[in-house]
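# no sequence for this one, just the structure:
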């Protein structure tokens, strides 16, 4: 893991804790907690600008049009959607953010082209694999039309989507991925109906397929080659480039492709160079090195006689998940304008040196376009806390281990807290051992454990105030953390947190004018020990706890009016920047299905309208995915109730209630709801 530089800014100390104006348990303020404190704690201005912020009520606000005006209170929006019978977890997509991201990408390339007097143009494409949801792709095509923004397909199913939905004149349809004859035939034939398909050759046999299908169909295709650059990527997807990369042609193979096309009198069809150095590139130096190498390959192909017109820089444009603006895998040390400037400047220099016309620049930025547009909001069902009580005094009648633990508790100070921790741990382990041999009663062991946790709580309060945390105390925060049970499935809604340790900003969407006095990790609904989130964004590296608020118990009147609800007031968290990849990669662990989703767009008068509602999976739907026939299931349960009736194990009323519950559940959301 790449660590961020050891920095000290925004009031954050070297141990990652808040400054000394906060003391005691770490969040007992000398002054009242403010929304500015929450902004700093959750780093929302770092990763959320210009779309997310906190208002005076302590609620997260969403500005879907960025700095062009208009905002929504996310907490109030969620409450309004719940009144429309849209239960949590709820995926909220903001169409205006999608449009704004697309316009920003086109604007930075336009600015770079003007700055460097670049004689070519920019034509972006959105990789369908990043988020294949129909309403999102339809929005992208609509928002991209003024910019002739196209699509990229990496498989035959994605090609089917792109051919049906992309209807923008001059927009490109880049055809990537493994290809069989049918894929290539379809892409070539699509040119007859006005689609600007470009077939990117990634395997040598694809060159032969293209030549054969061109002759058979009598249609001249436009093709490109994907180069395996020597420039290596960085981070999780660093192996996307290099000689042993999964996709693309080595330089000797590219020369072979050129000669095959020349022999077939089709070298004029070779018009594009493509490369890809990975997703979420955090360092601008990698981008600079890659475009420098690719630019030289491009001009060399032109010198060999290819009718080169396009240079496709692939994906990799990162987003700042943690707001640190560093060369960290969950961040990036460059702006989107830096990215465009470096690409345009390098390509212009290479072409000018050979007196070649500048190519049309293409990028396949999926994450940078789609990540911000959706927010997953989920509620907390309950917590599991480490119970810490002020211990009763010990006396000589108690076991020596208990006396030692109490003495350790009473002696804890700034001068000896590390030694006290080691002593308390040793005494606790001895208590467990004595209990195992029968020398300590259950009551005595419980007393020992309570004293141990009291020691830990006292030591942790001191640790939080230190500039440096000793290695042997680093895990104390995690040990003492509460578990917050979240109404979601990590495997369905945030699979990358489990699969590749991806970091997403997670924070409460309300109560941000209150101090978060709890530290916690998140556990989902699945019966899987990996169904948890215990890595969170931080200014330095990664933190393993999230600052949260204690759940508020319902008052008597609220409890009466919410008899089916939990015994605490709703507490909502949001997972942000998850609009890329997560929705399509989710799986049905424990048969928790797709969540409810809603598309929101601002209206000219400052309100909003719900463009689309996509209901989440019902139990009937997810059972169908795994080949269960619901009618058969109901009939099987009915027969079992009849058998139980015959054997007088159940009453008729009970049998009817069971069947009603069974059938009703099958039509319900797979997640928990009031």
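Yes, it's here. These numbers come from a predicted model, not from an experiment. Residues are numbered from 1 along each chain as shown.
# Only C-alpha atoms from now on, for both contacts and neighbour counts.
OK.
# Please compute how far the lengthiest strand in the chain lies from its chain's middle.
Longest strand of the chain, by residue count under DSSP state E: strand 374-384. Distance, stretch centre to chain centre, for strand 374-384: 15 Å (C-alpha atoms, centre = their mean, to the nearest Å).
# again, but for stretch 73-92
Here stretch 73-92 shows a centroid-to-chain-centroid distance of 20 Å under the convention C-alpha atoms, centre = their mean.
# Distance across that stretch, terminal residue to terminal residue?
The first and final residues of stretch 73-92 sit 13 Å from each other (C-alpha to C-alpha, to the nearest Å).
# need the contact list for the most centrally placed residue in the chain.
The chain has residue 578 as the residue nearest its centroid, 3.4 Å off, counting by C-alpha atoms, centre = their mean. Residue 578 is in contact with 371-372, 374-376, 494, 504, counting by C-alpha atoms under 8 Å, 6 or more residues apart in numbering.
# From these, list the buried ones, please.
Buried members of these, counted by 16 or more other C-alpha atoms under 10 Å: 371-372, 374-376, 494, 504.
# Could you identify the most distant pair in those?
Taking every pair in these and measuring C-alpha to C-alpha, the maximum separation is 14.3 Å, between 372 and 494.
# Look up how far residue 286 lies from residue 244.
Applying C-alpha to C-alpha, one obtains 18 Å for the distance of residue 244 from residue 286.
# related to what we said a few turns ago, CSV for the buried ones among the contacts of residue 578, including distance to residue 88?
What follows is the buried ones among the contacts of residue 578, written out as CSV (distance: C-alpha to C-alpha, whole Å):
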residue, distance to residue 88
371, 20
372, 20
374, 14
375, 12
376, 9
494, 15
504, 19
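# Could you give me the buried positions within whichever strand or helix holds residue 560?
Secondary-structure element containing residue 560, defined by DSSP states H and E: helix 556-561. Buried residues in helix 556-561, counted by 16+ other C-alpha under 10 Å: residue 559.
# Below is structure B, check it against A:
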């Protein structure tokens, strides 16, 4: 459920017409709904009522400070993967002791910042990383709380580019080496082993891979405790999907049942890292039709949004439902079109052979489910400025990231003295 619905013949974000926002901020722009963010976080959290659980929002899904702050006010922690994301989480008011630091390539200066901040946990992904972390922590006179991210070699049955839990993926330490790695880490100064971490992929629409991974983690916790390690945290990652194309994924309640049944009475704090599930359907990308072009074999709807604004269709063949801002009239029917952007790449295609109501130049459309991995993955390719982001709250809205002027982009380049 989200709060983007047709009212009075046009598409609204909560109580505001998207067309009115477009008049003020221009197109394209991202629009997020506060009510949807709050609902999705609360529904997910409710799945673990009564359990010792911490929901750490995966900042990589949407790192706008206003989005993070909205979730921080609800009690969210944060899962971060860089110094920049850590700084964003702290700036948005998330306490350091509710932050976990993931990622395969943490650098010493990032570790130092996190140690000085006093984060809850480092999710360590390799033996070289834990040795560097030991050196940094010892130099600072601190102790780094860690969980190793283990790779359970479970097929998440998701897109190859967002699968993270198979043996062939770059993430985590090999399952068969876990005992040795934990044993060696326990001898390192400045390291406190406290947990186990697993994350098998993103946009999962089946609970079986989760159950398989969670049951393996439970067995691993029992094994590590027998080997003398005190395991107090289990990070089960994120990855539960959203209905991009109408496929209905499992409800958070059912996901929660699988997690709690697998973990049983282990006596640990459970950590979850939802990202897309919280913000995906809380955002839309609004764009204007520039031209409608009849080709030799296809009709093209050319928008002012491009692949640099929303990369998922080009990178992942990602599907986004497209709505016209003006509520369609059944009498107008639909037509089959390719929806494309203005960038000089054939890959700048949002949809092929999509049935849409007829549109003309100047009409507005909205890409649904664009709140996750949209603005955060945008670029300035073709010297196109990043698009603004807007947050709606009831009948009010604020621009939470402005569209930079082209002059600002040009000033970022510096000419050498010989030119």
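Looks like it arrived, so ask away. Just so we're clear, the structure is a prediction, and the values are computed from it rather than from any experiment.
# related to what we said a few turns ago, for the longest strand of structure 1, packing partners?
Contacting strand 374-384 of structure 1 under the criterion 3 or more C-alpha pairs under 8 Å, 6 or more residues apart in numbering; DSSP states H and E are the following elements: strand 90-94, strand 482-486, strand 572-576.
# so where in structure 2 does the second one end up aligned?
Counting by TM-score structural alignment, strand 482-486 of structure 1 falls onto residues 299-303 of structure 2.
# and what of the first one?
Strand 90-94 of structure 1 corresponds to residues 29-33 of structure 2 when matched by TM-score structural alignment.
# Measure the mean distance from the matching stretch to structure 1 post-superposition.
Comparing stretch 29-33 of structure 2 with its match in structure 1 after superposition yields a mean distance of 1.7 Å (mean C-alpha distance after the TM-score superposition for structure 1).
# Run through who's touching that stretch.
Outside stretch 29-33 of structure 2, the residues that touch it by C-alpha under 8 Å, 6+ apart are 3-4, 13-14, 22, 282-287, 370-371, 375, 387-393.
# what's the answer for stretch 247-257 of structure 2, then?
Residues external to stretch 247-257 of structure 2 that are found in contact with it (C-alpha under 8 Å, 6+ apart): 43-44, 46-48, 204-207, 240-243.
# out of those residues, which are buried?
Buried members of those, scored by 16+ other C-alpha under 10 Å, are 44, 47-48, 204-207, 240-243.
# Mind checking which of those land in strands?
Of the positions in these, not one sits in strands, assigned by DSSP E.
# Which single one of those is nearest to residue 142 of structure 2?
Proximity of those to residue 142 of structure 2 (C-alpha to C-alpha) peaks at residue 48, which lies at 32.5 Å.
# Show me what that closest one aligns to in structure 1.
Pairing criterion TM-score structural alignment: the partner of residue 48 of structure 2 within structure 1 is identified as residue 109.
# same deal with residue 167 of structure 2?
Under the alignment by TM-score structural alignment, residue 167 of structure 2 pairs with residue 243 in structure 1.
# Please apply the same query to residue 397 of structure 2.
Across the two structures, residue 397 of structure 2 finds its equivalent in residue 610 of structure 1, going by TM-score structural alignment.
# Quick check: its match vs residue 92 of structure 1, distance?
With distances taken as C-alpha to C-alpha, residue 610 of structure 1 is found 10 Å from residue 92 of structure 1.
# overlap in contacts of those two?
With contacts taken as C-alpha under 8 Å, 6+ apart, residue 610 of structure 1 and residue 92 have 598-600 as neighbours in common.
# Now, of those, which are buried?
Among these, those buried by neighbour count (16+ other C-alpha under 10 Å) are 598-600.
# how about the strands in the stretch 51-200 of structure 1?
Secondary structure of the stretch 51-200 of structure 1 (DSSP state E, counting those that start in this stretch): strands at 52-54, 60-62, 72-73, 90-94, 125-127, 150-153, 172-175, 196-201.
# Kindly report the same for the stretch 151-300 of structure 2.
If DSSP E, counting those that start in this stretch is used as the criterion, the strands of the stretch 151-300 of structure 2 fall at 173-174, 191-197, 233-235, 269-272, 283-294, 299-303.
# how about residue 130 of structure 2, what's its partner in structure 1?
Going residue by residue (TM-score structural alignment), residue 130 of structure 2 aligns to residue 207.
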